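**Q** Build me a model from this:
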Amino acid sequence: MSQSQVAYLVFDVEAIADGDLISRVRYPGENLSAGEALAKYQEEQIEATGSNFIPATFMLPISVAVAKLSADYRLQDLTVLDAPEFRPHVITGKFWQGWRHYGQPTFVTFNGRGYDLPVLELAAYRYGITLPEWFNVEARSFDQSRNRYNTTAHIDLMDLFSNFGAARMTGGLNLLANLIGKPGKTGIDGSKVQEMYDTGQVDEINDYCRCDVLDTYFVFLRSRVLTGHLSLDEEQEIVTAAYRYLEREAEKNESKAYQHYLEHWGDWEPPEE
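**A** Okay, here's the model as predicted:
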């Protein structure tokens, strides 16, 4: 696969809390273990917000799934990084190395600007990875890769559908996937990742991450119809080709994710005349 063939990288990140960092930063002098610090912070978050969500600044990536797309939006490949070890520092290095290797394709995410990319940016900072092409802060504002309106560098579908925060995208990726017949959330969501990791369910986390990338991909395709980059017939033909890809991957039995996704697959039905 040549670099010129990859135009988009659709990706998703699953992460776990760095309990040692939480202990040092939030509870200095209390001598809390990593587990104790995390539990205390989660309790505080539940009391304050109703959720045990830990901010991205305290998170480590333990699963990154990436789909490579051609310029005509066709799915070429979907992989998870650093399998089967799933080491945060290796995942981070491979992610940014891959982006460079393929000629800095456009990132496609759902809420990647608010979560996934900050996790990977801070991980690069932590591990001493140089990213001048991404942190091109001396370029003109609208040419900077991290500029929220630079859709050549990054298409965040939550920004697209919320008009960059002007409206609430209630229901999120799950809703958008369901609107076009795709599985969406099927029993697992990001709030369960920490517990799954702690109980050794790393493969299941990566399967979930693959499915999130597939949902993001199909929502991206429909967004291209919305923006006039694809006709509806073109989109449906690409969706069919992607379905065939998933069938082939499911037959290899390398990951349960593809079979699971196909079992929950639904075709989009146009409204009756």
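
**Q** going forward, measure contacts and count neighbours with C-alpha atoms only.
**A** Will do.

**Q** Strands of the stretch 101-250 of the chain, residue ranges please.
**A** Listed in chain order, the strands of the stretch 101-250 of the chain (DSSP state E, counting those that start in this stretch) span residues 106-109, 154-156.

**Q** could I get those as a markdown table with mean neighbour count and distance to Leu179?
**A** Converted to a markdown table, the strands of the stretch 101-250 of the chain look like this (neighbours: other CA atoms under 10 Å; distance: least, CA to CA, whole Å):
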| stretch | mean neighbour count | distance to Leu179 |
| --- | --- | --- |
| strand 106-109 | 23 | 18 |
| strand 154-156 | 23 | 18 |
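
**Q** can I get those strands in TSV with distance to Asp72?
**A** Written out in TSV, the entries for the strands of the stretch 101-250 of the chain read as follows (distance: least, CA to CA, whole Å):
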stretch	distance to Asp72
strand 106-109	13
strand 154-156	16
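
**Q** got a list of what Ser145 touches?
**A** Taking CA atoms under 8 Å, 6 or more residues apart in numbering as the definition of contact, the neighbours of Ser145 are Glu133, Trp134, Phe135, Asn136, Ala153, His154.

**Q** For Val66, list the residues it contacts.
**A** Val66 sits in contact with Leu9, Val10, Phe11, Asp12, Leu78, Thr79, Val80, Leu81, Arg210, Val213, where contact means CA under 8 Å, 6+ apart.

**Q** Let's see that with 6 Å instead.
**A** Taking CA atoms under 6 Å, 6 or more residues apart in numbering as the contact definition, Val66 lies against Val10, Phe11, Leu78, Thr79.

**Q** this one as well, want them side by side:
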Amino acid sequence: MLYKLNLEHILFLDIETVPQKQHFSDLDETSQTLWEQKSQYQRKDEITAEDFYERAGIWAEFGKIVCISVGYFNMKGDQRNFRVTSFYGDEVVILKQFKQLLKDHFSQTKHLLCAHNGKEFDFPYIARRMVINGLNLPYKLDLFGKKPWEVPHLDTMELWKFGDFKHYTSLKLLAHVLGIPSPKEDMDGSMVKDVFYEENDLDRIITYCELDVVTTAQVFLRMRNEELLSDEEIKKV
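**A** Next up is the predicted model:
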């Protein structure tokens, strides 16, 4: 099945998220209480809700998107390019720009979205933040009434499971075992909050997000047993 897919019909993506507020104390009293209730089964008894707030960006109800990076193939004869671009800054602007991209270039039935762990994280997170921000869902994220085989989403982690429901594999590990050269990343997901709030270095987050998009595309190519992208084929637009 993977071999039959047209690479130009796939939009690869990754998102970076942070807590809505920098500190737990910045939340209003109701939000603090709701966060304590939401996180009580995820944190150990000795860890307070305030200490655990470092991870609030993982939940769409308490986090926000600061960057969406996308990548897509552009084929011209034997030439293959992978173009990467990012939406960043104000969350509402990010979501509107991403929605417009889907509407203008990836709205047809043949088009698919692809992310690593996208079905559990990226796709529902984007959809929830759109609803929270009062935006109508684009067709590619509105799953109501769709049959499983009609959902236009690909997930490289799910593809790697091969039917194993309990198997989790990080993008970094999967890239390593598939022999994909590791990009020179100077951060990981646990650092995004501090880089955003403490260092105010959005460019660093964008670079990290874009590298994950490229790695996801490389994993997809390996799963099709195709040649990996060279540095010359990757274009920032």
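
**Q** Narrow the contacts of Val66 of structure 1 to the ones also in contact in structure 2, please.
**A** Using both residues aligned by TM-score structural alignment, their matches' CA atoms under 6 Å, structure 2 keeps these contacts from the contacts of Val66 of structure 1: Val10, Phe11, Leu78, Thr79.

**Q** Next, the last one: secondary structure please.
**A** Counting by DSSP: H, G, I helix; E, B strand; the rest coil, the backbone at Thr79 of structure 1 sits in strand.

**Q** still on that earlier bit, which one of the kept ones among the contacts of Val66 of structure 1 is nearest to Tyr261 of structure 1?
**A** Of all those, Leu78 has the smallest distance to Tyr261 of structure 1: 13.4 Å, by CA to CA.

**Q** filter the contacts of Ser145 of structure 1 to the buried ones?
**A** Trp134, Ala153, His154 (16 or more other CA atoms under 10 Å).

**Q** quick one, helices of the stretch 101-250 of structure 1?
**A** 117-127, 157-162, 172-179, 193-198, 202-226, 232-252 (DSSP state H, counting those that start in this stretch).

**Q** Return the most buried member of those.
**A** Of all the helices of the stretch 101-250 of structure 1, helix 202-226 carries the top mean neighbour count, a mean of 22, counting by mean count of other CA atoms under 10 Å.

**Q** Trace Ile65 of structure 2 over to structure 1, please.
**A** Under the alignment by TM-score structural alignment, Ile65 of structure 2 pairs with Pro61 in structure 1.

**Q** which non-adjacent residue is nearest its match?
**A** Ala15 (4.2 Å; CA to CA, 6 or more residues apart in numbering).

**Q** Tell me how far the aligned residue in structure 2 for the one you found lies from Gly179 of structure 2.
**A** Superposed on structure 2 with TM-score structural alignment, Ala15 of structure 1 falls opposite Thr17. Counting by CA to CA, to the nearest Å, the separation of Thr17 of structure 2 from Gly179 of structure 2 is 28 Å.

**Q** Name the residue in these two with the higher neighbour count.
**A** Looking at Thr17 of structure 2 and Gly179 with other CA atoms under 10 Å, you find the greater number of neighbours at Thr17, namely 25 against 12.

**Q** sec struct for the more buried one, please.
**A** Of the three states, Thr17 of structure 2 takes strand under three-state DSSP.

**Q** didn't it look like it was pressed against Ile68?
**A** No: under the criterion of CA atoms under 6 Å, Thr17 of structure 2 is not in contact with Ile68, lying 9.1 Å apart.

**Q** returning to what we had before: Lys68 of structure 1: which of the strands of the stretch 101-250 of structure 1 is closest?
**A** Nearest of the strands of the stretch 101-250 of structure 1 to Lys68 of structure 1, taken as CA to CA: strand 106-109 at 9.9 Å.

**Q** That closest one vs structure 2, average offset?
**A** After superposition onto structure 2, strand 106-109 of structure 1 lies on average 0.7 Å away from the residues it aligns with, using mean CA distance after the TM-score superposition for structure 1.

**Q** tell me what that strand is packed against?
**A** strand 8-17, strand 154-156 (3 or more CA pairs under 6 Å, 6 or more residues apart in numbering; DSSP states H and E).

**Q** if we can go back for a sec, possible to save the helices of the stretch 101-250 of structure 1 as JSON lines with distance to Gly93 of structure 1?
**A** Putting these into JSON lines (distance: least, CA to CA, whole Å) gives the following:
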{"stretch": "helix 117-127", "distance to Gly93 of structure 1": "7"}
{"stretch": "helix 157-162", "distance to Gly93 of structure 1": "25"}
{"stretch": "helix 172-179", "distance to Gly93 of structure 1": "27"}
{"stretch": "helix 193-198", "distance to Gly93 of structure 1": "21"}
{"stretch": "helix 202-226", "distance to Gly93 of structure 1": "18"}
{"stretch": "helix 232-252", "distance to Gly93 of structure 1": "26"}
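
**Q** Out of these, flag the one nearest Ser51 of structure 1.
**A** Comparing the helices of the stretch 101-250 of structure 1 by their distance to Ser51 of structure 1 (CA to CA), the top pick is helix 193-198, with 13.4 Å.

**Q** that older thread, from the contacts of Ser145 of structure 1, pick the one nearest Val90 of structure 1.
**A** For the contacts of Ser145 of structure 1, the nearest to Val90 of structure 1 is Trp134 (18.6 Å; CA to CA).

**Q** Okay, buried residues for the top strand by length along structure 2 please.
**A** With residue count as the measure and DSSP state E as the assignment, structure 2 has strand 63-76 as its longest strand. For strand 63-76 of structure 2, a neighbour-count test (16+ other CA under 10 Å) marks Gly63, Lys64, Ile65, Val66, Cys67, Ile68, Ser69, Val70, Gly71, Tyr72, Phe73 as buried.
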